[in-house]
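With the sequence up front, the predicted model follows.
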Amino acid sequence: MFRHSIRTLVVSLCALTAASPTVPALALAAPGGGAPPAPHTAARALHAQTLGDLATAMKGMAYAHAAYSLFAAEADRAGHPDLGRLFRSTAHTELNEHLHEAAALVGMVSTNAANLRQAIDGETYEHQVMYRRFADQAREDGDLKAADLFSEIAADEGRHRDAFRTALTAVTTGRGAVPAPPEADMVPVAAGLPKVKAARTKANLDTAMHGEALAHAKYMLFAAHAKQTGNPALARLFEGTAAVESHEHLAGEAALAGLVHNTGDNLRKTITGARDGATTLYPGFAERATAVGDTAAARFFRATAANEARHAAAFQEALDQMR
């Protein structure tokens, strides 16, 4: 859901920034399921560029969490339990520390009703537009397995949209009940080469995986807010849908894309990504945030860069020990 989710965020921001280059930073969660609290005076308006950089960061963090989790499973299968634990702990940091902090800065989580509307918009786009287009393109390119998977996921996203619509009615009117959560079909992802041939299909799989990773992360945040506001049924719906997005959709796409290689190659890929985050991506974001006075975001980007440097060093040490 990434492409539509971030596009929705940017469109919303444009409406707010028509007369100003800044938009308000919101709190992560709204108490009691009501309207979000007024921004703290220290949480000044965030510049649109900063919000865009935070959106890019969240996309990368969600994807890193998903990829590292798959790399951890491969390390376990290959008889490297210590590496499995390293991948898993780093994945936890990406999702439960880095992404959560970024989500708080941008105000990703709102009321239960607003969270549902955001989810409905994303699922509708994926059901009606994105995955149908990806399926058509994969068929044109002769990647029939990918076409079948994209079509299957499109249908799933339609069911997710309908469940969220029913939940929204229950939340806003008190009529009806929140649907039971969907059950994920766990898809194993073994190390291997891509099972698609066309460059366009590979690019679409990459877009889809980033989207599913962000959807998983977002729905888990929404689930936590639903629990905090006394709606465990809604929390279960978000959690179940998050599991489908990650363990079924993303995993199926990863298997076709050949995302997982042998553990040595997975380590090298991870080191390259972490070093880029530490030396280029996050320092650049911090510099831009500083230039427009977004000091809290700049601090976050600098801290994340430092964490990425530590991750790179830990993974490099692990790779050296394998040689």
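Here it is on my side, so go on. Residues are numbered from 1 along each chain as shown.

rest of the way, CA atoms for contacts and neighbours
Noted.

Can you identify each of the strands in this protein by residue range?
22-23, 46-47 (DSSP state E).

Among those, show me which one is buried the most.
strand 46-47 (a mean of 22; mean count of other CA atoms under 10 Å).

and it, what does it pack onto?
strand 22-23 (3 or more CA pairs under 8 Å, 6 or more residues apart in numbering; DSSP states H and E).

measure Val171 to Ala113 for me?
Noted for Val171: a distance of 7 Å to Ala113, by CA to CA, to the nearest Å.

Number of residues surrounding Val129?
The tally of other residues near Val129 (other CA atoms under 10 Å) stands at 12.

Please apply the same query to Glu183.
12.

Now it: closest residue in space, sequence neighbours ignored.
Spatially, and ignoring its direct neighbours in sequence, Glu183 is nearest to Gly240 (6.4 Å; CA to CA, 6 or more residues apart in numbering).

surely that neighbour meets Ala184?
Yes. The pair Gly240 and Ala184 passes the contact test of CA atoms under 8 Å, sitting 7.3 Å apart.

These two: which is more packed in?
Gly240 (20 against 16).

OK, contacts around Glu183?
By CA atoms under 8 Å, 6 or more residues apart in numbering, the contact set of Glu183 is 240-241, 243-244.

try Leu99
Contacts for Leu99 (CA under 8 Å, 6+ apart) come out as 57-58, 61-62.

Below is structure B, check it against A:
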Amino acid sequence: MFHHSTRMLVAGLCALAASVPAQPVLAAPAGGPPPPAPHTAARALQAQTLADLTTTMKGEAYAYAAYSLFAAEADRQGMSAVGKLFRSTAQTELNEHLHEAAALAGTVGSNAANLRQAISGETYEHQVMYRRFAEQARADGDLGAAKLFSEIAADEGRHRDAFRTALTAVTNGRGAVPAPTKADVVAVPAGLPKVKATRTRANLDTALHGEALAHAKYMLFAAHARQTGNTALARLWEGTAKVELHEHLAGEAVLTGLVRTTRENLRTAITGEHNEETTVYPGFAKRATGVGDTSAVGYFRNTAADEAKHAAAFQQALDQLR
């Protein structure tokens, strides 16, 4: 997993904080390995453990997005081996670490439950989060960020409305599931931050993590929709996930200067992976041990071990570039 500034300590709830459905079902997105079976005792996990799993999913989703962007930059610089390393690590963060955390937390439920969860998150982002971020950026003189935040707020309102229509179709058969909107893909080249205020940078960090988590969750929801035979709903989830990742997160990544040179990206990744290996996941494991959530303890310890391997691989890649 990859840490970016306040990644694991971002204040407040993500717009799509994990809910715990009564009968969670987890399915893998197309092209990914099958996740472990759902944790049927998700409701028995203590509140702190569930909160730590939510934080974990937020971070792992962000790692997938960031490492994918780092891989593209390495490819642009002719460093194909580093690009391959970033890309394979990104897949581990998404298809193993995030999926396992989602299974433990019982994140994926019925199609209706998944839609209700998404409607809640999109409503918050549309009505509260992005509007507040836009107002604050405008007040701080970051007009480009204010414009982007306002545009995303409007998009999230449209996502909410599409999910509401889909929920009506799923629950009582009235109407049809809407077709997804097409993502306006944003390129993310290496570059410095394009905002100046500390508050804007913090809000961009929060937004990046929220969009990354939305993308990851929506792809899981899409897999479940396909598994239950609702291909129209799966297409809606997949299309919306692309908007969250390739349009919203990408636009925010440009403003925050997420992607730098490949050497800098490797150093950033090493720092984050080492922090998770030595501090973040051991801390989560210790808390889960204290409340008897043994399944989560094993997950956190195993993930910490994986992050140590990631840090070592990134360090080796950096050493070879010098």
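Yep, that arrived. It should be emphasised that the depicted structure is a prediction, and the values quoted were computed from it without experimental measurement.

Superposed, how do the two chains score by TM?
With the length set by TM-score structural alignment, normalised by the length of structure 2, the two chains reach a TM-score of 0.90; 302 aligned residues with a CA RMSD of 2.0 Å.

between the contacts of Leu99 of structure 1, which is nearest Glu126 of structure 1?
Ala62 (18.0 Å; CA to CA).

how about the helices of structure 2, start to end?
47-76, 80-92, 99-105, 111-124, 130-139, 143-172, 198-227, 231-242, 250-256, 262-275, 281-290, 294-321 (DSSP state H).

right, so these: which one is the most enclosed?
The most buried one of the helices of structure 2 (mean count of other CA under 10 Å) is helix 99-105, showing a mean of 27.

How about the contacts made by Val185 of structure 2?
243, 246-247, 250.

If you drop the residues flanking it in sequence, what lies closest to His209 of structure 2?
Using CA to CA, 6+ apart and skipping residues adjacent in sequence, the residue nearest His209 of structure 2 is Tyr62, 5.5 Å away.

Then Thr22 of structure 1?
Thr22 of structure 1's closest residue in space is His47 (CA to CA, 6+ apart), at 4.3 Å.

about what we covered before: distance to Phe222 of structure 1 added to the strands of structure 1, as JSON lines?
Formatted as JSON lines, those follow (distance: least, CA to CA, whole Å):
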{"stretch": "strand 22-23", "distance to Phe222 of structure 1": "22"}
{"stretch": "strand 46-47", "distance to Phe222 of structure 1": "22"}
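
Nearest to Asp156 of structure 1, out of those strands?
strand 22-23 (34.4 Å).

quick one on the thing from earlier: pretty sure the residue nearest to His209 of structure 2 is in contact with Leu213, am I right?
Yes. When contacts are counted by CA under 8 Å, Tyr62 of structure 2 is listed as touching Leu213 (6.9 Å).

residues in contact with Asn96 of structure 1?
Contacts of Asn96 of structure 1 (CA under 8 Å, 6+ apart): none.

and it, what pairs with it in structure 2?
With the correspondence set by TM-score structural alignment, Asn96 of structure 1 lines up against Asn95 in structure 2.

Look up how far Ala216 of structure 2 lies from that match.
To Ala216 of structure 2, Asn95 of structure 2 is 10 Å away according to CA to CA.

what do those two both touch?
With CA under 8 Å, 6+ apart, Asn95 of structure 2 and Ala216 have no common neighbours.

Pretty sure Thr294 of structure 2 sits against Ala288.
Yes. Taking contacts as CA under 8 Å, Thr294 of structure 2 lies within contact range of Ala288: 6.9 Å.

List just the nearest of the contacts of Leu99 of structure 1 to Gln316 of structure 1.
Using CA to CA, these come closest to Gln316 of structure 1 at Met61, 19.5 Å.

Leaving out chain neighbours, which residue sits closest to that closest one?
According to CA to CA, 6+ apart, the nearest residue to Met61 of structure 1 is Glu94 (5.3 Å).

what sits against the one you found?
Listed by CA under 8 Å, 6+ apart, the contact set of Glu94 of structure 1 reads 61-62, 64-65.

Same question for Ser69 of structure 1.
So Ser69 of structure 1 contacts 87-88, 91 (CA under 8 Å, 6+ apart).

same deal with Ala43 of structure 1?
Ala43 of structure 1 sits next to 25-26, 296 when contact means CA under 8 Å, 6+ apart.

re the thing from before, how much space separates the residue nearest to His209 of structure 2 from Ala137 of structure 2?
Taking CA to CA, one finds Tyr62 of structure 2 at 22 Å from Ala137 of structure 2.

before we move on, what about Gly298 of structure 2?
42 Å.

mean distance, stretch 198-207 of structure 2 to its aligned residues in structure 1?
After superposition onto structure 1, stretch 198-207 of structure 2 sits on average 0.6 Å from its aligned residues (mean CA distance after the TM-score superposition for structure 1).

Which residue range of structure 1 does that stretch align onto?
With TM-score structural alignment as the criterion, stretch 198-207 of structure 2 aligns to 199-208.
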